[in-house]
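Undergrad: just to be clear, the model below is a prediction. Sequence and coordinates:
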Amino acid sequence: MDRIDKHILRLLQQDARQSTADIADKVGLSASPCARRIKRLEESGIIANYRASLNKGRIGIGMTVFVEVSLNNHQASSIDDFEQAVQDMDEVISCHVVSGAYDYLLEVVSHDLAGYESFTRKLQRLENVKDIHTHLAIRQVKGGSELPIFSPSHSQ
């Protein structure tokens, strides 16, 4: 990845609806070479997908909650069952395996407190869930940020 590829990636993260001609103009290429670069970035998996960023408030999401989850055991089948259950819960918008005092950190959204309580009951019904700790997000300071594009010396 050279500096032009990185510039293209930054521009696409800012607004993926830009035309190839607009991107090409901003990076100093003609449209055809720019389109080839974008296609190569897509085919290599660097560009994973394109999506719209939605306004939570406008679609009725009033709460964001971070939930720490500890499991009773760490057998492969229990982990698989928990992770599949989380995949099937629409309220969970991200789930991370973490180190430390708990096993998973979930980011959960809900219309309101009653909706979150309903979600919590689903989570508590899972066999392998030992403990749940909830942190209500009061205000988002930063979010939906563009990913940094590191130099090749930082890549794996």
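TA: Great, that's in hand.
Undergrad: when you work out contacts or count neighbours from here on, use the C-alpha atoms and nothing else.
TA: Will do.
Undergrad: burial count for residue 55?
TA: Counted with other CA atoms under 10 Å, residues neighbouring residue 55 total 9.
Undergrad: quick one: residues contacting it.
TA: Neighbour list for residue 55: empty [criterion: CA atoms under 8 Å, 6 or more residues apart in numbering].
Undergrad: report the secondary structure state of it.
TA: Secondary structure state of residue 55, per DSSP: H, G, I helix; E, B strand; the rest coil, is coil.
Undergrad: next, the one to line up against it:
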Amino acid sequence: MPAVQADLDRFDHAILRVLATEGRISAVELARRVGLSKSPVQARMKRLEEDGVIAGYRAILDPVKMGLAHVAFVEVRLDDTREAALQAFNRAVLTVPEVEQCHMIASRFDYLLKVRTVDIADYRRVLAERISALPHVAQTSTYVAMEAVKEAV
């Protein structure tokens, strides 16, 4: 069943734009920026949270400063693409902490992973011991990122 799109007006969009870049902004400052008073902004934020439009709040960490500068993109082809195999892969890939993103792809391969590790040696270990050991993995191809030109968080 497809997700239902929330009914958002211009104030909701304005609130979301500010919160997307400044999640710790005070309600008073947010209200000032979007042209409403504090109470309506708080009510809208509560509704947006309850409706799942705002899925949560989090700290944005700098992976390079955490020693995780190596980024690789991995194409994964499965040996079986029936629903049970896809679900088994999906469940298992969630347990690999080095996999930052996992997308099912409509292409000549089945999944595209974004993997973040300390260095190439660490990546090689993760590929051999974790990614290649995931259910139904038949083949992988790796592309090492040299520089992140644009990376949304």
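TA: Yep, it's here. A quick note: this is a predicted structure, and the numbers were derived from the prediction, not measured.
Undergrad: quick check: TM-score for this pair?
TA: Overlay of the two chains. TM-score (TM-score structural alignment, normalised by the length of the second structure): 0.91; 145 aligned residues with a CA RMSD of 1.1 Å.
Undergrad: show me the helices in the second structure, by range?
TA: Secondary structure of the second structure (DSSP state H): helices at 10-21, 27-34, 38-50, 83-93, 120-126.
Undergrad: what range in the first structure matches the first one?
TA: Counting by TM-score structural alignment, helix 10-21 of the second structure lines up with residues 3-14 of the first structure.
Undergrad: next one: the last one
TA: The alignment of helix 120-126 of the second structure onto the first structure (TM-score structural alignment) covers residues 113-119.
Undergrad: mean deviation (superposed) between the matching stretch and the second structure, please.
TA: Stretch 113-119 of the first structure, aligned to the second structure and superposed, deviates on average by 0.8 Å (mean CA distance after the TM-score superposition for the first structure).
Undergrad: and that stretch, how far from the chain's centre?
TA: Relative to its chain's centre, stretch 113-119 of the first structure lies at 22 Å (CA atoms, centre = their mean, to the nearest Å).
Undergrad: and for stretch 1-13 of the first structure?
TA: Counting by CA atoms, centre = their mean, stretch 1-13 of the first structure comes out at 20 Å from the chain centroid.
Undergrad: for stretch 20-40 of the second structure, same thing?
TA: Offset of stretch 20-40 of the second structure from its chain centre (CA atoms, centre = their mean): 25 Å.
Undergrad: how about it: buried residues?
TA: 27, 30-31, 34, 38 (16 or more other CA atoms under 10 Å).
Undergrad: quick one: residues in contact with it.
TA: If you take CA under 8 Å, 6+ apart as the criterion, stretch 20-40 of the second structure is touched by 11, 14-15, 18-19, 41-42, 57.
Undergrad: related to what we said a few turns ago, need the helices of the second structure in a markdown table (columns: distance to residue 74 of the second structure).
TA: Shown next, in a markdown table, are the helices of the second structure (distance: least, CA to CA, whole Å):
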| stretch | distance to residue 74 of the second structure |
| --- | --- |
| helix 10-21 | 28 |
| helix 27-34 | 40 |
| helix 38-50 | 34 |
| helix 83-93 | 13 |
| helix 120-126 | 11 |
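Undergrad: among these, which is nearest residue 109 of the second structure?
TA: Among the helices of the second structure, helix 83-93 comes nearest to residue 109 of the second structure, with 12.7 Å by CA to CA.
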